[in-house]
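Student: Generate coordinates for the sequence data below:
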Amino acid sequence: MSPRVRIRTLAVAAATGAALSIGLVAPPAMADAGADYSGSLANGTTWLASVPSDWNGTVLLYSHGYRPSFVPGNPASVAPNDDTKALLLERGYALVGSSYASSGWAVPTAVDDQLQSLDAMLDQTGLEPEHILAYGTSMGGLVTGRLAESAGDVIEGAMPTCGLMEGAVDLNNYQLDGSHAIAQLLAGQDLQIEGYATLNEAFATSAALSAAVQAGQQTAEGRARVALAAALFHLSDGVLEAEATKDPAVRQESLYTQLLGTIGFVTPGRFDIESTAGGNATWNLGVDYGKLFAQSEDRGLVAELYREAGLDLKADLATLTQTADIAADPGSVETLRASSGLTGDLQMPVVTLHTLDDVLAPVQVEQEYAEDVRGAHDASLLRQFFVDHVGHCNFTAAEIAAGIEVLQQRVETGHWSGSSATVMNRLAASLDDSGSAFVATQPGEFLGDREGRR
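Tutor: Below is the predicted model of the structure:
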């Protein structure tokens, strides 16, 4: 990176310098000791930065995850948690991140907000980076993926973690499939599972879906259908590979618990996405749920539970197909794809990290992302790593740092170093004692790719 980096943002106002409002009175100067900085942009975005005294020449631009619009507070973040922040500063990285202009589904403005905040941070600190890398978590992983496709003149490498790498439309579609199964097979009625005019409508649907799942869990037939809905939600049994059990009842109970928690989060979250898109951008009209479910990794467990309950799985899947009548608003789909989609056309090396059991960003989205990158003929720029943890974005500080070190080396040398799970665990152990659980695996098929199934 050439000295005195200047950021070419997407907003004309930022290019003229009119969008910046510095939050500290200290004049721009090279940081000569460990220090924290902050500021704000004209659109309401706030940013924070931390620079260690022994800075290694690299700036990490962090993109935080989704914060519901209906939950107070939207602070800027420079790392996913304090442990990771401390380790990255110890490794010599300068850290910067923003709040985005608003909470909620902020992806449409987040790339611009991040680049402008980076520019403001460099102005205020006087830093002249050798390298700038981007990383992010969850929705911020999607933001980082968009940076990887649009900001190659500023950023040299990107690391989405637990990212929504399927893009917003496919995110909505796979969640619609799970909700459709609950509404038709457990609630027995046409619930409003999309097209919310108000947040209260979304919360009402969330309550109705949850009640149907709880009632279903009381019978063998209901438990089988709960497992089917959970499978369409891409939920796993929540058991580490090393502790895996073959007991279908134990696995089903885990799916039930995860399903309840997932419904309560994603249903009102859909309201935020629809508000950004201007309407409903999801559909299941024309979906063949028999063919769809045939590609599920949980089909064996669900089939066993159906046999034990004396239910006809094919009949239930046919019911889902026959009642699939939700059509999307084309303009909303176009808006959401343009503002929150990925093409796989990379402008820089990309490392991804994902846990095997993630209830909100299922590991199968990495299959979809890799497919997109291969389609853009950029597979040589992508490396994907997986850790055997349960939970959304449940990484140790050592795992995050190991991924960044691999990305940094790729940027500096122009080629990838050894990247086996064994090598990654060894690298993580050399960086911190927080532990690591990298494993070699290939994620299964992502079920929400409507276009890919035509």
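
Student: From here on, just use CA atoms for contacts and neighbour counts.
Tutor: OK.

Student: mind checking how far residue 120 is from residue 246?
Tutor: Note on residue 120: its distance to residue 246, by Cα to Cα, to the nearest Å, is 54 Å.

Student: So between those two, which is more surrounded?
Tutor: Remark: of residue 120 and residue 246, residue 120 carries more neighbours, 26 against 8, as counted by other Cα atoms under 10 Å.

Student: and residue 201, how many residues sit next to it?
Tutor: When neighbours are counted by other Cα under 10 Å, residue 201 registers 18.

Student: Quick one: residues contacting the spatially closest residue to residue 160 that is not a sequence neighbour.
Tutor: Sequence neighbours aside, residue 141 is the residue nearest to residue 160 in space, at 4.1 Å (criterion: Cα to Cα, 6 or more residues apart in numbering). Residues in contact with residue 141 (Cα atoms under 8 Å, 6 or more residues apart in numbering) are 63, 64, 65, 135, 159, 160, 161, 162, 163, 164, 165.

Student: got those as a markdown table, with distance to residue 289 and neighbour count columns?
Tutor: Output for those, formatted as a markdown table (distance: Cα to Cα, whole Å; neighbours: other Cα atoms under 10 Å):
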| residue | distance to residue 289 | neighbour count |
| --- | --- | --- |
| 63 | 35 | 32 |
| 64 | 34 | 27 |
| 65 | 31 | 26 |
| 135 | 36 | 32 |
| 159 | 34 | 29 |
| 160 | 31 | 31 |
| 161 | 30 | 32 |
| 162 | 27 | 32 |
| 163 | 26 | 32 |
| 164 | 23 | 29 |
| 165 | 23 | 35 |
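
Student: Which stretches in this structure count as strands?
Tutor: 20-22, 35-41, 46-51, 58-63, 94-98, 131-137, 157-161, 350-357, 382-390, 438-439 (DSSP state E).

Student: what's the most buried one of those?
Tutor: Highest mean neighbour count of the strands of the chain: strand 157-161, a mean of 31 (counted as mean count of other Cα atoms under 10 Å).

Student: just how off-centre is that one within its chain?
Tutor: Distance of strand 157-161 from its chain centroid, counting by Cα atoms, centre = their mean, to the nearest Å, is 11 Å.

Student: what angle separates it from strand 58-63?
Tutor: 40 degrees (axes from the mean of the first three to the mean of the last three Cα atoms, to 10 degrees).

Student: To check against the first, give me the structure of this:
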Amino acid sequence: MKKIRKRRSGRIVSTLAVVPLLLVAEACSSASPPAPNPPPTRDYTTTAPQERSGVLPNGAAYQISVPAGWNGTIINDLDAVDNIRGKGPQSKFFLEHGYAYSGTSRPPDRDVNYDPHVERDNQVKVLDIFEAAFGAPKHTIQFGCSGGGGVALAVAEAYPDRVDGAISVSGAEPVVKSNQRLDLLFALKALLAPDSDLPIVGISFEDRVKAQTAWRSVLEPAQQNDAGRAHIALAGALAQAPTWGGVYSPYLEKPNPNDPGSVQQAMVRSVVDAAVYSAGIRYLYDNPAGVMSWNNGIDYNKFYANADVTGQVL
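Tutor: Got it, this is the predicted structure:
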């Protein structure tokens, strides 16, 4: 089986720890970032509730909510529009605790025209609108979950002078994530069905369910014998999949680390769910410019040597 060809960058992608919001704000207040525009001279706590919404020039919807008693800190988020309009738990918490909450919605064509740079830059455009209407905040925090967490990392890296901190929940840089998913499917195919036509990359949005069905037809029987379960666990170790995790319900309870059977069951379930999900989400990474991932020049022996599953804490 041929490897996917392209050079893998040696660039180190920074990550930010997930920490409580108040601790982030406190840490930002004691740090020494590049001096922002001086905040307006006013008493933030007297601000009446205000809303701003509209559409950016590139078609992305945005919304800004400033509560009564605004504390001077703004939380910016890729998913703010849906969270505010749907009265989600994040927006409810932020606004009730005095934080302004702003951001965008995910682009409607994201499934076939994914552009993380546009999503990143849109967040700064919303901050520009906010500052023009309300003045510079005391603190600016970029927040996000999943895809929004990846955007939070990207904003912090590309615009360090516009934010005081970032909270990335389950966030990952898209190229890194797409390469990990390639590693998983590549290893599983090599171990379970090397001569098959199981798809690894280039899976279109229209073919995603068909691809997931094909993968399930190989993974389900492999789970029924010792060799199959061992191969599944090995592929998960190579791809650095979590020992315990799942995408689809019903979810497994946390395994007992002293029970090898329980741990094995958790590992197999984690890898199988991740593989099926990877096949179904591949379209996001390979549109519109082509395949985003590659593994030429990758030494999977080193990946295996680095995968000390016995040392992982459950």
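
Student: Please work out the TM-score for the two chains.
Tutor: The TM-score (TM-score structural alignment, normalised by the length of the second structure) is 0.72; 265 aligned residues with a Cα RMSD of 3.3 Å.

Student: Output the residue interval of the second structure matched by stretch 370-383 of the first structure.
Tutor: Under TM-score structural alignment, there is no match for stretch 370-383 of the first structure anywhere in the second structure.

Student: since we're on the counterpart of residue 207 of the first structure in the second structure, how many residues are nearby?
Tutor: Aligned by TM-score structural alignment, residue 207 of the first structure pairs with residue 213 of the second structure. By other Cα under 10 Å, the residues close to residue 213 of the second structure number 14.

Student: Could you pull out the helices in the stretch 201-350 of the first structure for me?
Tutor: Assigned by DSSP state H, counting those that start in this stretch, the helices in the stretch 201-350 of the first structure fall at 220-232, 248-277, 289-293, 299-309, 313-322, 330-340.

Student: what's the nearest residue to residue 337 of the first structure if we skip its chain neighbours?
Tutor: Nearest to residue 337 of the first structure is residue 169, by Cα to Cα, 6+ apart, at 6.5 Å.

Student: Endpoints of stretch 39-57 of the second structure, how far apart?
Tutor: Note: stretch 39-57 of the second structure ends 27 Å apart using Cα to Cα.

Student: Now do that stretch: everything it contacts.
Tutor: So stretch 39-57 of the second structure is contacted by 61-72, 122, 125, 135-138 (Cα under 8 Å, 6+ apart).

Student: can you do 10 Å?
Tutor: Residues from elsewhere that reach stretch 39-57 of the second structure, judged by Cα atoms under 10 Å, 6 or more residues apart in numbering: 60-73, 81, 95, 98, 100-104, 122, 125-126, 129-131, 133-139.

Student: Counterpart of residue 153 of the second structure over in the first structure?
Tutor: Checking TM-score structural alignment: residue 153 of the second structure goes with residue 145.

Student: Now do that match against residue 121 of the first structure, distance only.
Tutor: Separation of residue 145 of the first structure from residue 121 of the first structure (Cα to Cα): 22 Å.

Student: Please apply the same query to residue 144 of the first structure.
Tutor: In terms of Cα to Cα, residue 144 of the first structure sits 18 Å off from residue 121 of the first structure.

Student: residue in the second structure matching residue 130 of the first structure?
Tutor: Using TM-score structural alignment, the partner of residue 130 of the first structure in the second structure is residue 138.

Student: burial measure for its match, as a count.
Tutor: 18.

Student: Let me see the contact set for it.
Tutor: 25, 29, 36-40, 44, 71-74, 164.

Student: So residue 183 of the first structure sits against residue 216, correct?
Tutor: No. The criterion here is Cα atoms under 10 Å, and residue 183 of the first structure misses it with residue 216 at 11.5 Å.

Student: Residue 123 of the second structure matches what in the first structure?
Tutor: Matched to the first structure by TM-score structural alignment, residue 123 of the second structure sits across from residue 114.

Student: who are the neighbours in contact with its match?
Tutor: 9, 45-47, 61-63, 96-101, 120, 134, 143-144, 147.

Student: one more time with 8 Å, if that's ok
Tutor: Applying Cα under 8 Å, 6+ apart, one finds that residue 114 of the first structure lies in contact with 61, 63, 97, 98, 100.

Student: Which of those are retained in the second structure?
Tutor: Using both residues aligned by TM-score structural alignment, their matches' Cα atoms under 8 Å, the second structure keeps these contacts from those: 61, 63, 97, 98.

Student: Dump the strands of the first structure to JSON lines, plus distance to residue 203 of the first structure.
Tutor: Formatted as JSON lines, the strands of the first structure follow (distance: least, Cα to Cα, whole Å):
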{"stretch": "strand 20-22", "distance to residue 203 of the first structure": "37"}
{"stretch": "strand 35-41", "distance to residue 203 of the first structure": "33"}
{"stretch": "strand 46-51", "distance to residue 203 of the first structure": "30"}
{"stretch": "strand 58-63", "distance to residue 203 of the first structure": "27"}
{"stretch": "strand 94-98", "distance to residue 203 of the first structure": "29"}
{"stretch": "strand 131-137", "distance to residue 203 of the first structure": "25"}
{"stretch": "strand 157-161", "distance to residue 203 of the first structure": "28"}
{"stretch": "strand 350-357", "distance to residue 203 of the first structure": "26"}
{"stretch": "strand 382-390", "distance to residue 203 of the first structure": "26"}
{"stretch": "strand 438-439", "distance to residue 203 of the first structure": "37"}
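
Student: nearest to residue 410 of the first structure, of those strands?
Tutor: Nearest to residue 410 of the first structure, of all these, is strand 157-161, at 8.4 Å by Cα to Cα.

Student: what range in the second structure does the closest one sit on?
Tutor: The aligned range for strand 157-161 of the first structure is 165-169, by TM-score structural alignment.

Student: One more: stretch 257-267 of the first structure?
Tutor: Counting by TM-score structural alignment, stretch 257-267 of the first structure falls onto residues 269-279 of the second structure.

Student: To which residue of the first structure is residue 55 of the second structure aligned?
Tutor: With TM-score structural alignment as the criterion, residue 55 of the second structure matches residue 40.

Student: Can you tell me the closest non-neighbouring residue to its match?
Tutor: residue 46 (4.2 Å).

Student: where's that neighbour relative to residue 148 of the first structure, distance?
Tutor: 22 Å.

Student: Over to residue 279 of the first structure?
Tutor: The gap separating residue 279 of the first structure from residue 148 of the first structure is 28 Å, by Cα to Cα.
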